[in-house]
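Undergrad: no letters, just coordinates:
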């Protein structure tokens, strides 16, 4: 995303963007991309920002985080940290709670760490780079544990909650996570 969020507007109804408006700029970039965007019920735009490295202490606190942006005023804030590559996020349709997938570091071997689904708590630290899996690592004090784990290095990418009526009622309000595959 080149460290930017751009609004594309179709002003004449021809299904083509006529106007490009820079909404946010100067976001950190590096090893991982700035990830998916979702508007919350509060009208703010939520976005995952990937880390600039595999396992390091970030120079910019916005890296390896979830942020939210007020697209009208330009105001922004970090809502969660310690997320190496929070690839996708979704709001639970019944509770409005925010969840995010996160892809773990690569330098711990083929069997660790797991990819994660995290229930995002405002102000929460999700452990990267010093804590992974279920409280492994040297720096787990005060960190949040994932609500679900996936095969190491499988790249938990897409996330959505089902709220339709086409599939069985047991699927209602449950998370679906798309897995890319291991390296």
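TA: Yes, it's here. None of these values were measured; they are calculated from a predicted model. Residues are numbered from 1 along each chain as shown.

Undergrad: can we go C-alpha only for contacts and neighbour counts from here?
TA: Will do.

Undergrad: is the closest residue to residue 20 other than its chain neighbours in a helix, a strand, or coil?
TA: Leaving aside its sequence neighbours, residue 20 sits nearest to residue 8 (Cα to Cα, 6 or more residues apart in numbering; 4.8 Å). Secondary structure state of residue 8, per DSSP: H, G, I helix; E, B strand; the rest coil, is strand.

Undergrad: surely residue 8 meets residue 21?
TA: Yes: Residue 8 lies in contact with residue 21 (Cα atoms under 8 Å); the separation is 6.5 Å.

Undergrad: which of the two has more residues huddled nearby?
TA: A direct count of neighbours by other Cα atoms under 10 Å for residue 8 and residue 21 places residue 8 higher, at 13 against 10.

Undergrad: hold the first one in mind and look at this next one:
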């Protein structure tokens, strides 16, 4: 599998004007990363992943765990949801509106967000079933189709919620159901004009009353003007009954995945930050999402670090910007997050798993793996631990790119890989 000739030619042309110099390749992680000085340039250096087949290889997982491909030949799997009976739903699709993007944005979008550029997105939900619980999913069937780039998934009170790129919709769901009983009901429209960042992440409150939808910005740093950023770069809170919505938190450039912390019920997100400030800026991050909080975009990053490209400036907003809880490192492109459970084993019992899709704008690539961020007393504590690696070789060939990660309560991690169109299951050896 290779990128089209047109895409390759355009990327070569863009590289001629890219900024040079890799700088310090060390990625700072944790609650207090070192923030270097920005490096300004016309374009970042681009490192396009060369895809190859997995063949007889698999991702590398910790000792005492095994990894299995439980579904393949999918059509751009993004996020997954484990249903009460153990079935797994997979959202498949590709969104965006490349026709309205500038050439530079088309390249960046393909590399950073699209995964496999050769496969048409499925625009569907696929259901996987392991009837006898032996870890082999014998059934793979289409649960719902004719969707519009579905991404976020949530379930509560017999309702299955799906965040398409243009609307939040709902299906009725009964335990054990293998196919939707009819077309979905629309709850509310979601911003979809241009859709520079098209993914719509989703989580539901513990009481089932509210849905949270992560909506990315329509630009890197408002280069299209603020008018196209209306209702974007934020998390919406939506009433499940009426569809009424309001901003829950703002200034999050691209909140690509949301999850609810067990016990506390706190909303958390992973966020992809801005580009074109150099290979070591700006850190993508994991953070709790405070109601009413402002997280900096576009005026500042990592608290009060001012971004002069955002005009006009807003010192009051900068002063109020919430510093994120935990740096994942710059340009790792985190696209998945889920809290762990004790069933995952003692070492991984308290914390979150994060799917890192991988960088496109560093000479020294980062990401391309699933990490575990340990927690203590409900907060991130310590360095991230590699949990599933081997998606990218040291020679630059890429076999997979992790997106969504979902913890199966039975003691397994489900990983959607949108480059090889595979869903992986990592389980403890018994």
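TA: Thanks, I have it. None of these values were measured; they are calculated from a predicted model.

Undergrad: can you calculate the TM-score here?
TA: Once the chains are laid over each other, their TM-score by TM-score structural alignment, normalised by the length of the first structure reads 0.89; 182 aligned residues with a Cα RMSD of 2.1 Å.

Undergrad: ok, back up a step: so what does the residue nearest to residue 20 of the first structure match up with in the second structure?
TA: Alignment note (TM-score structural alignment): residue 8 of the first structure maps to residue 171 of the second structure.

Undergrad: quickly note the distance from the equivalent of residue 116 of the first structure over in the second structure to residue 177 of the second structure.
TA: If you follow residue 116 of the first structure across to the second structure using TM-score structural alignment, you land on residue 285. Counting by Cα to Cα, to the nearest Å, the separation of residue 285 of the second structure from residue 177 of the second structure is 36 Å.

Undergrad: higher neighbour count, those two?
TA: Neighbour count, other Cα under 10 Å: between residue 285 of the second structure and residue 177, residue 285 has more, with 26 against 13.

Undergrad: excluding its backbone neighbours, what's nearest that one?
TA: Excluding the flanking residues, the one nearest residue 285 of the second structure by Cα to Cα, 6+ apart is residue 327, at 4.6 Å.

Undergrad: what's around the aligned partner of that neighbour in the first structure, how many residues?
TA: Aligned counterpart of residue 327 of the second structure in the first structure: residue 149 (TM-score structural alignment). If you count neighbours by other Cα under 10 Å, residue 149 of the first structure ends up with 18.

Undergrad: residues contacting residue 149 of the first structure?
TA: 114-117, 133 (Cα atoms under 8 Å, 6 or more residues apart in numbering).

Undergrad: ok, of the residues you listed, which one's closest to residue 104 of the first structure?
TA: Closest approach to residue 104 of the first structure among the contacts of residue 149 of the first structure (Cα to Cα): residue 115, at 5.5 Å.

Undergrad: that older thread, superposed on the first structure, where does the helix or strand harbouring the residue nearest to residue 285 of the second structure end up, distance-wise?
TA: Taking DSSP states H and E as the definition, residue 327 of the second structure sits inside strand 326-330. On superposition with the first structure, the mean distance recorded for strand 326-330 of the second structure (mean Cα distance after the TM-score superposition for the first structure) is 1.3 Å.

Undergrad: next helix or strand past that strand?
TA: Following strand 326-330 of the second structure toward the C-terminus (DSSP H and E): strand 334-339.

Undergrad: that next one vs the first structure, mean deviation?
TA: Mean deviation for strand 334-339 of the second structure: 0.9 Å (mean Cα distance after the TM-score superposition for the first structure).

Undergrad: residues making contact with that strand?
TA: With Cα under 8 Å, 6+ apart as the criterion, strand 334-339 of the second structure contacts 79, 256-262, 269-272, 284-285, 350-358, 367, 402-407.

Undergrad: ok, of those residues, which come out buried?
TA: Neighbour counting over those (16 or more other Cα atoms under 10 Å) leaves 79, 256-261, 269-272, 284-285, 350-358, 367, 402-407 as the buried ones.

Undergrad: residues in contact with residue 425 of the second structure?
TA: Residue 425 of the second structure neighbours (Cα under 8 Å, 6+ apart): 67-70, 412-415.
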